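**Q** Just a sequence and a predicted model for now, questions to come.
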Amino acid sequence: MDNNIQLPTWLQEQDVSTLAALATDYWRQVETQLTWWLQQQHSETASEAILNLLAWERGINRIPGESLDMFGKRVQLAHINAIDAGSKQGLERIFKRLGFGVVVNERLPEFDWDQLQLAISEADFAEYQPFIMEIIENYGRTCRRYVLNASSNTTTVEAVGLVDFKKEVAK
């Protein structure tokens, strides 16, 4: 902001600089108050009360036990997720944005034509089940049914060796 404010000449020198400092401070406060709402529009910097208003405005429900960070992320991504809603690729992008590794399969031979299979790891499903259900409810197609397929990774160890059964036991 320019501090070289030109004021009327009938004021004394000290009065001019005092009035200029007061005017500068006043307009900075006005600018701060006017831009406050713009700063609150960003869900990562908004207070919890404002975040709840933004969530209501964007049609996002807070899940019981949901962290404020995850709630803010879902509120922040609500518009782009709404654009992606309804398609297989869009649903995969929604899950990816929220940090879930989900694969969406459709038109599988063992399922009815209107069923989508969501393949997710068992650990993620156990931890994030309420989120997954909320995402499906908000962004899934209403004319589709969803089948959740939770899988777990296991490791197996195989040993290979030679056993000689022909050897006679000494008597």
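**A** Structure's in. What do you need?

**Q** Could you use CA atoms for every contact and neighbour count after this?
**A** Will do.

**Q** Count the residues that sit near F131.
**A** Residue neighbour count, defined by other Cα atoms under 10 Å, stands at 19 for F131.

**Q** sorry, that was for R74
**A** As a burial measure, R74 scores 23 neighbours (other Cα under 10 Å).

**Q** Name the helix or strand for it, please.
**A** Take DSSP states H and E as the rule and R74 turns out to sit in helix 68-76.

**Q** could you point out which element follows that helix?
**A** Next element after helix 68-76 (DSSP H and E): helix 78-84.

**Q** packing partners for the helix holding R74?
**A** Counting contacts by 3 or more Cα pairs under 8 Å, 6 or more residues apart in numbering; DSSP states H and E, helix 68-76 is packed against helix 48-58.

**Q** Put this next to the previous one:
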Amino acid sequence: MLNIALPVWLQKGGVVRLKNAAQQWWADLLTFTAWPQKQKDVEQCHDLALSPLGWERNLDRYSEETIAQYRERVRHAFVNAVDAGSTAGFKRIIARLGVGVVDIKERIPGEDWDVVALVVTNEQEQAFGLLMRVIIRDYGRTCRRYRLHTDHVAPVSVQTADISHNVMVLEASI
């Protein structure tokens, strides 16, 4: 912020009010002229300015996506486009967008060679199912078919107990 320093003999009365008004005017002018540049920053831009930034990066907002998720996708669009070609990059894209750890299985026995299985938990499927489909559409390889497989984790408990019993063996011969 601009700080105007007045000489000692002018630090009272109308001159001080004029100095404060000038400082405020310059601060407002700086804020006004910096506003267009802030709209290019994904973190600071207005929600309405986010759509053109997404369009510029070849992204569309899907129907159930929150503005925070869309902002994250737009923010990482360039890095995600670079990582789109490899399995490790695909894992980084998924982790970067907040889905978590996903297991990717390729060349599954008994399946066609081009099928890729993305193994997610049930919670990930419920929370990020549509986002995962968008990630596959935007960053998946065109020569592959992707399938979401959900791992259902169910707790199993086995109890052991000592069972006492009697055994009798009868043998008959002729």
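**A** Noted; the coordinates are in hand. It should be emphasised that the depicted structure is a prediction, and the values quoted were computed from it without experimental measurement.

**Q** Fetch the TM-score of the aligned pair.
**A** Overlay of the two chains. TM-score (TM-score structural alignment, normalised by the length of the first structure): 0.79; 161 aligned residues with a Cα RMSD of 2.5 Å.

**Q** The helix holding R74 of the first structure relative to helix 48-58, how many degrees between them?
**A** Angle of helix 68-76 of the first structure versus helix 48-58, following axes from the mean of the first three to the mean of the last three Cα atoms, to 10 degrees, is 30 degrees.

**Q** So which residues make contact with helix 68-76 of the first structure?
**A** 42-44, 48, 51, 54-55, 58, 60, 62, 98 (Cα atoms under 8 Å, 6 or more residues apart in numbering).

**Q** corresponding residues in the second structure for that helix?
**A** Taken onto the second structure by TM-score structural alignment, helix 68-76 of the first structure occupies residues 67-75 there.

**Q** mean shift of the matching stretch relative to the first structure?
**A** Compared with the first structure after fitting, stretch 67-75 of the second structure deviates on average by 1.4 Å (mean Cα distance after the TM-score superposition for the first structure).

**Q** Can you point out the buried residues in that stretch?
**A** 70-75 (16 or more other Cα atoms under 10 Å).

**Q** do the same with stretch 40-50 of the first structure
**A** 41-44, 46, 50.

**Q** Just give me the closest of the buried residues of stretch 67-75 of the second structure to D28 of the second structure.
**A** Nearest to D28 of the second structure among the buried residues of stretch 67-75 of the second structure is R71, at 27.6 Å by Cα to Cα.

**Q** So the equivalent of D112 of the second structure over in the first structure: helix, strand or coil?
**A** Under the alignment (TM-score structural alignment), D112 of the second structure pairs with D112 in the first structure. Under DSSP: H, G, I helix; E, B strand; the rest coil, D112 of the first structure falls in the coil class.

**Q** can you check G86 of the first structure too?
**A** Secondary structure state of G86 of the first structure, per three-state DSSP, is coil.

**Q** which residue is nearest the middle of the first structure?
**A** K73 (3.4 Å; Cα atoms, centre = their mean).

**Q** in terms of contact, does D151 of the second structure touch L118 like I think?
**A** No: under the criterion of Cα atoms under 8 Å, D151 of the second structure makes no contact with L118, lying 10.2 Å away.

**Q** With neighbour numbers in mind, choose between the two.
**A** Set side by side, D151 of the second structure and L118 show more neighbours around L118, with 19 against 13, by other Cα under 10 Å.

**Q** Next, count neighbours for D15 of the first structure.
**A** D15 of the first structure has 11 neighbours, counted by other Cα under 10 Å.

**Q** Then D112 of the second structure?
**A** By the measure other Cα under 10 Å, the count of residues near D112 of the second structure is 12.

**Q** so who does it touch?
**A** Per Cα under 8 Å, 6+ apart, neighbours of D112 of the second structure: none.

**Q** Could you tell me how far it is located from R147 of the second structure?
**A** In this view, D112 of the second structure and R147 of the second structure are 12 Å apart by Cα to Cα, to the nearest Å.

**Q** out of the buried residues of stretch 40-50 of the first structure, what pair is the most spread apart?
**A** Greatest spatial distance among the buried residues of stretch 40-50 of the first structure (Cα to Cα): E44 and I50, at 10.9 Å.

**Q** which residues in the first structure form helices?
**A** With DSSP state H, the ranges of helices along the first structure come out as 13-40, 48-58, 68-76, 78-84, 88-97, 122-139.

**Q** can you give me how far the fourth one is from the chain middle?
**A** Okay, so that is helix 78-84 of the first structure. Helix 78-84 of the first structure sits 11 Å away from the centroid of its parent chain (Cα atoms, centre = their mean, to the nearest Å).
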